[in-house]
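Asker: Need coordinates for the below:
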Amino acid sequence: MLDTGNFVVFNSDEDIIWQSFQYPTTSILQGQHLSAGMELFSSVSETDQSTGIFRLKMQHDGNLVQYPVDTPDTAPYSYWSSFTDGKGDNVSLNLDNDGHLYMLNSTGFNIKDLNTGGYDDTNRTIYLMKIDSDGIFRLYSYRLDRNGNRSVIWSSTSDKCAPKGLCGLNGYCVDVDREANCICLPGFAPVIEGNFTAGCERNFSSDSCKSDDGTIQYTIQAAENTVWEDNGYSEVTSTTREECDTACYEDCNCEAAMFNDGKCTKQRLPLRYGRRDLSNSNIALIKSCFQIQKVFYRQQHKIVRDRCSYFV
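Answerer: Next up is the predicted model:
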């Protein structure tokens, strides 16, 4: 193990035959680089270092891009990029011992500074870049003293809701005081309480849509100013939100609809990559249920509607 943190294997001639710096997984240390075609992955959490749900790829087109895991390397799935596409097929991401984080092309020319550096370059401080479990990649400085202070000196974004998929399926991200908060769609509850990346599931059975005993009724509830991946199966001619409500309500295959500026698109679950955007007028219309129960009170027959859906 070298002082740089590079784990090196030598042969009998003292030639390096393997080194960990050539195989980054979740982070880059000073002196290390991310070559074209290579990826970094987030961890599940600070305490669970298994592979998480976000990745950073140094693409062969010269662009450094962040995506959710298990998605194509295409623009609809990206949530951050260096905007350096077209800069060559052998661009690398590099980190120096003064905190300089930058990109070089195949000739060694600096095509972009992500962080200009110029910090303490003595052996009292080390620098590390990693993708955190929240999907944002950050550059840290660590002081090698008694206090061992850690500081963030650069990050890919300050928008905590930018990472796609942070709130899992059927959940959407809301920025509250610059912190990400996950909310389930109407009629949904967390799959795992306290684990927002696990997403949300219906708190009633959608099979009851086919019930003909009169005990189940459906309604449409809205999550306004929310944006999602557009994966509709049918677009209907609509001029009003009410017409969009009706179109989904009357279609038993429709579990949700997106309405924006007169356009209505029917959706099937799950919905993903949701976030609140107050500048966007899109409305997610979610089919939710009413359960009708017959009860007797003072010998009078009474109908009580018990709403199955609620905001979490």
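Asker: Only C-alpha atoms from now on, for both contacts and neighbour counts.
Answerer: OK.
Asker: tell me what whichever strand in the chain runs longest is packed against?
Answerer: Looking across the chain with DSSP state E, the single longest strand is strand 283-297. The contact analysis (3 or more Cα pairs under 8 Å, 6 or more residues apart in numbering; DSSP states H and E) places strand 283-297 against strand 216-224, strand 226-227, helix 241-249, strand 256-260, strand 300-307.
Asker: Can you say which of those is packed in most?
Answerer: Comparing those by mean neighbour count (mean count of other Cα atoms under 10 Å), strand 256-260 ranks first with a mean of 25.
Asker: Check which helices and strands whichever helix or strand comes after that one is in contact with.
Answerer: Using DSSP states H and E, the next helix or strand after strand 256-260 towards the C-terminus is strand 263-267. Applying 3+ Cα pairs under 8 Å, 6+ apart, we find strand 263-267 packed against strand 234-237, strand 256-260.
Asker: let's see this one next to it:
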Amino acid sequence: MSLQDYAQDVDSRRQERRREMPIAKAGRAIETLQDWERYAPPKSHHHWVDGRSAKETARAWLEPDGYAMPQEVHEVLHRHPSFGSVLDWDAEPEARLRFDAFAGEPRNTDLLVIATDAFGTYLLAIEAKADEPYGETIGETFAAALERRIDNPRSKGIARVEGLAALLLKPRLAGQPKARDLRYQLLTACAGALAEAQRRQLTRAIMLVQEFVTPATSESNHARNAADLQAFLERLSGRSDLLVQHGELQGPFVFADDAGIDLFVGKVMRNLRGCDD
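Answerer: Predicted coordinates:
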């Protein structure tokens, strides 16, 4: 299906069903940027600015009319043989996904999408990035968890890190990055997607990085994030020949304790440099 046919199909289904907007939070439809900021704001208000990931994600998913997925997302799904043209979808911004039984805040996913194609229903967890880093490394997270364990013997931070690494990472091959140098946020992003797919009894889950190149971002930061995602994919897959390219999904990856769920990892990019506000 071409992009033009896809847009026409979305418009046709919208007219036929006359359903509510597909993006909502706690039962409230999100139709505008103002709705998104009001009902699903980022953790820090200063993150809601033009050129940064929180606001640009909202803009990408609401335009042109909030019924069609962003073009780059539709394209990456359409290219992979495990997915077909999207027939229906719903989404929740700032979705909280718990991936283990330990106490603490659940994983915050920028946008949780539940979509249906000819193969069935699947989960799409959007990890939105302008050029913000992926956060602490596993080594830094483990060290902080160890300090908490010293202060409080009941702290489960170390067990959480160990559990995620055991579930998601393959044994290290020669030349591959060490686990301690991987970005912990990428582990929790995949773990959250898998756990939510299992709760919903789905067999496909995607962790998709949606990257925004804007006047407020730098090439060096984009390059850093690309290297971090590539390093993570090498240890997730156990292979050094898989590349994270814009507009591609890699997978499926299958893990021992994920109830038979196929995980896919990919990245799409939206270049906003030179675009009018």
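Asker: Any idea what the TM-score comes out to?
Answerer: The TM-score (TM-score structural alignment, normalised by the length of structure 2) is 0.27; 125 aligned residues with a Cα RMSD of 5.9 Å.
Asker: re the thing from before, with distance to R307 of structure 1 as extra columns, can I get the helices and strands packed on strand 263-267 of structure 1 in CSV?
Answerer: Below are those laid out as CSV (distance: least, Cα to Cα, whole Å):
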stretch, distance to R307 of structure 1
strand 234-237, 28
strand 256-260, 17
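Asker: out of those, nearest to V65 of structure 1?
Answerer: Nearest to V65 of structure 1, of all these, is strand 256-260, at 27.9 Å by Cα to Cα.
Asker: Give the other helices and strands that that closest one contacts.
Answerer: With contacts taken as 3+ Cα pairs under 8 Å, 6+ apart, strand 256-260 of structure 1 sits against helix 241-249, strand 263-267, strand 283-297.
Asker: The ones you listed: which one's closest to R150 of structure 1?
Answerer: Proximity to R150 of structure 1 (Cα to Cα) singles out strand 283-297 among these, at 40.7 Å.
Asker: Next, the angle from that closest one to strand 256-260.
Answerer: Angle, strand 283-297 of structure 1 to strand 256-260, by axes from the mean of the first three to the mean of the last three Cα atoms, to 10 degrees: 130 degrees.
Asker: Buried ones in strand 283-297 of structure 1, by neighbour count?
Answerer: By 16 or more other Cα atoms under 10 Å, the buried positions in strand 283-297 of structure 1 come out as 283-291.
Asker: and L3 of structure 2, what does it touch?
Answerer: Neighbouring residues of L3 of structure 2 by Cα atoms under 8 Å, 6 or more residues apart in numbering: Q71.
Asker: hmm, I was thinking of R199 of structure 2
Answerer: Here R199 of structure 2 is in contact with no residue (Cα under 8 Å, 6+ apart).
Asker: A226 of structure 2 versus that one, what's the distance?
Answerer: Look at R199 of structure 2 and A226 of structure 2: by Cα to Cα, to the nearest Å, they are 30 Å apart.
Asker: And for R28 of structure 2?
Answerer: 35 Å.
Asker: Settle it for me: which of the two has more neighbours?
Answerer: For R28 of structure 2 and A226, the more surrounded residue by other Cα atoms under 10 Å is A226, and the numbers stand at 18 against 14.
Asker: sorry, back to before: any chance of the helices and strands packed on strand 283-297 of structure 1 in a markdown table, with distance to R150 of structure 1 too?
Answerer: As requested, those are exported to a markdown table (distance: least, Cα to Cα, whole Å):
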| stretch | distance to R150 of structure 1 |
| --- | --- |
| strand 216-224 | 39 |
| strand 226-227 | 35 |
| helix 241-249 | 50 |
| strand 256-260 | 43 |
| strand 300-307 | 48 |
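Asker: Ok, which of the ones you listed comes nearest G274 of structure 1?
Answerer: The closest of those to G274 of structure 1 is strand 226-227. By Cα to Cα, the value is 5.5 Å.
Asker: closest to A189 of structure 1 out of the helices and strands packed on strand 256-260 of structure 1?
Answerer: strand 283-297 (12.5 Å).
Asker: residue ranges of the strands in the stretch 151-277 of structure 2, please?
Answerer: In the stretch 151-277 of structure 2, the strands defined using DSSP state E, counting those that start in this stretch lie at 204-213, 248-253, 262-271.
Asker: highest average neighbour count across those strands?
Answerer: Mean neighbour count (mean count of other Cα under 10 Å) peaks for strand 204-213 among these, with a mean of 24.
Asker: which secondary structure elements does it contact?
Answerer: helix 53-62, strand 120-129, helix 184-199, strand 262-271.
Asker: Redo the ones you listed as TSV? Include distance to D5 of structure 2.
Answerer: Below are those laid out as TSV (distance: least, Cα to Cα, whole Å):
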stretch	distance to D5 of structure 2
helix 53-62	19
strand 120-129	21
helix 184-199	29
strand 262-271	21
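Asker: Tabulate the strands of the stretch 151-277 of structure 2 in JSON lines, adding columns for distance to R79 of structure 2.
Answerer: Output for the strands of the stretch 151-277 of structure 2, formatted as JSON lines (distance: least, Cα to Cα, whole Å):
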{"stretch": "strand 204-213", "distance to R79 of structure 2": "14"}
{"stretch": "strand 248-253", "distance to R79 of structure 2": "7"}
{"stretch": "strand 262-271", "distance to R79 of structure 2": "12"}
